[in-house]
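Engineer: The following comprises the amino acid sequence and a computationally predicted model.
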Amino acid sequence: MIAKLKGLVDAVGDDWAIIDVGGVGYLVHASSRTLGGLPSVGQAIGLHIETVVREDAITLYGFGDVAERNMFRLLTSVQGVGAKVALAILSVLNPNDLQNAIAAQDKTAVARANGVGPKLATRIVTELKDKVTGLVFQPKGVAGAAVAGGQTVAAATADETVVADAVSALVNLGYRPADAHGAVARAYQELGEGATVATLVPAALRELSSV
């Protein structure tokens, strides 16, 4: 199985790229997010690869980071979600935003992807809810935030701590981690950056009571 490719960008299409590794061109399918991050033709690149083997084909799917590859694996574990649909979803939602959408049960965000209707979006957020709970919740805008004199990182860390504390508080009240995670995610989306534990917990409890 091919797990990673390092080579030169040979060509790029709408949903694929050819990576030249020692004179051998590998056709790799990828999300528009990954393709948009590729360097110019002739430049060096490294991609994480998911190899899918079927009776009639061996297909390579490329990802710029492990988080996107892991989300691809989660998505394709859902019935009705093939590789093409998974890449479409990852083209409109980066791994962080997708994780948050699943935690918040935001089927509308997932349904923005081509080929994803309301029923499939509902199935995705429902089936993957418990599976993303173990991942670290990232307040929107935290992942990949630029450093500006250390202030951006400090603010991001503070928001992560607030979210983690709010989830912990709900779990201590007897709620399931998956439910607590989702309620806090929805509450955070509503309150926005700067939310405190004191405001998040009551808002999350209201979310839980409305389910």
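Structural biologist: Received the coordinates, thanks. Numbering: from 1, shown residues only.

Engineer: hey, let's count contacts and neighbours off CA atoms from now on
Structural biologist: OK.

Engineer: residues touching the closest residue to residue 165 other than its chain neighbours, list them.
Structural biologist: Leaving aside its chain neighbours, residue 165 sits nearest to residue 197 (6.7 Å; criterion: CA to CA, 6 or more residues apart in numbering). Applying CA atoms under 8 Å, 6 or more residues apart in numbering, one finds that residue 197 lies in contact with 162, 163, 165, 166.

Engineer: In which helix or strand does the first one reside?
Structural biologist: Using DSSP states H and E, residue 162 sits within helix 151-172.

Engineer: Can you name the next helix or strand after that helix?
Structural biologist: Counting by DSSP H and E, the element after helix 151-172 in chain order, helix or strand, is helix 177-191.

Engineer: which of the residues in that next one are buried?
Structural biologist: Neighbour-count burial for helix 177-191, counted by 16 or more other CA atoms under 10 Å, picks out 177-189.

Engineer: so who does the residue sitting nearest the centre point of the chain touch?
Structural biologist: Centroid-nearest residue in the chain: residue 95, 1.6 Å away (criterion: CA atoms, centre = their mean). Shown in contact with residue 95 (CA under 8 Å, 6+ apart): 67, 68, 71.

Engineer: ok, and here's another one to check against it:
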Amino acid sequence: MIAHLKGRLDSTGVDHAVIDVGGIGYLVGASSRTLAALGAVGESAMLHTEMLVAEDSIRLVGFAHAAERDWFRLLTGVQGVGARVALAILSTLEPADLSRAVASGDKAMVTRANGVGPKLAARIVLELKDRVGGIALPAAAGGLPAPSGAGSDAVSALLNLGFRPAEASAAVASAEEELGAAATLDALVRLALRKAAK
């Protein structure tokens, strides 16, 4: 599993970028929001990634922020939402806007994305309402600052282990506060797991 790519931006297209990592060019699908955040060709770039494996292909999808990747995973878990539709939604709505739309049941906001009709928007809002907890919210539970950088990767790791978003965000924020800003991803995940298990 490729979790992120760090290298030089080689080129961009309408829906993808090529990141040169040590002389190997990785073609990465991306939302227009992520492509806009990458910067100029030739500059250094870092993308969080999701690997999509099908019978006849292996593709990488890249995200400027871990929260966007987490939303991609949630969206593609909804029946009828493939990678292309999920990227269209993420091109139209920031993670915080998407979180608010799902939490408030605002189907109209979700239908602003290309390829999302009223029925699909209703299904997305209904299926994700109980699952979005603390993803992409400006603050975690207890008033602690929202995790960022290694913290957002740690939240993603806990989500992959089956923790609810609010639990994962709160545990990682608490671990970040205890360990400090220079904490490694490994240390954050270990402490967050201990805190979440209490």
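Structural biologist: Looks like it arrived, so ask away. Predicted, not measured: the structure shown is a model, and the values here were computed from it.

Engineer: TM-score for these two?
Structural biologist: The TM-score (TM-score structural alignment, normalised by the length of the second structure) is 0.68; 141 aligned residues with a CA RMSD of 1.7 Å.

Engineer: re the thing from before, next, format the contacts of residue 95 of the first structure as JSON lines and append distance to residue 42 of the first structure.
Structural biologist: Shown next, in JSON lines, are those (distance: CA to CA, whole Å):
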{"residue": "67", "distance to residue 42 of the first structure": "26"}
{"residue": "68", "distance to residue 42 of the first structure": "24"}
{"residue": "71", "distance to residue 42 of the first structure": "29"}
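
Engineer: among those, which are in helices?
Structural biologist: Mapping those onto helices (DSSP state H) picks out 67, 68, 71.

Engineer: Nearest residue to the last one in space, please, no chain neighbours.
Structural biologist: What that stands for is residue 71 of the first structure. Leaving aside its chain neighbours, residue 71 of the first structure sits nearest to residue 95 (6.3 Å; criterion: CA to CA, 6+ apart).

Engineer: if I line the two up, what does that neighbour land on in the second structure?
Structural biologist: Under the alignment by TM-score structural alignment, residue 95 of the first structure pairs with residue 95 in the second structure.

Engineer: ends of stretch 4-18 of the second structure, how far apart?
Structural biologist: 13 Å (CA to CA, to the nearest Å).

Engineer: Pull out the buried positions in that stretch.
Structural biologist: In terms of neighbour count (16+ other CA under 10 Å), stretch 4-18 of the second structure has its buried residues at 4, 5, 7, 8, 9, 10, 12, 15, 16, 17, 18.

Engineer: can you list contacts of it?
Structural biologist: Under the criterion CA under 8 Å, 6+ apart, residues 19-22, 25-32, 35, 38, 40-49, 62 lie in contact with stretch 4-18 of the second structure.

Engineer: again, only using 10 Å
Structural biologist: Identification of contacts with stretch 4-18 of the second structure by CA atoms under 10 Å, 6 or more residues apart in numbering yields 19-32, 34-36, 38-51, 60-63, 66, 84, 87-88.

Engineer: what's the mean distance for the longest strand seen in the first structure versus the second structure?
Structural biologist: In the first structure, assigned by DSSP state E, the strand with the most residues is strand 44-54. By mean CA distance after the TM-score superposition for the first structure, the fitted strand 44-54 of the first structure averages 0.5 Å away from its aligned residues in the second structure.
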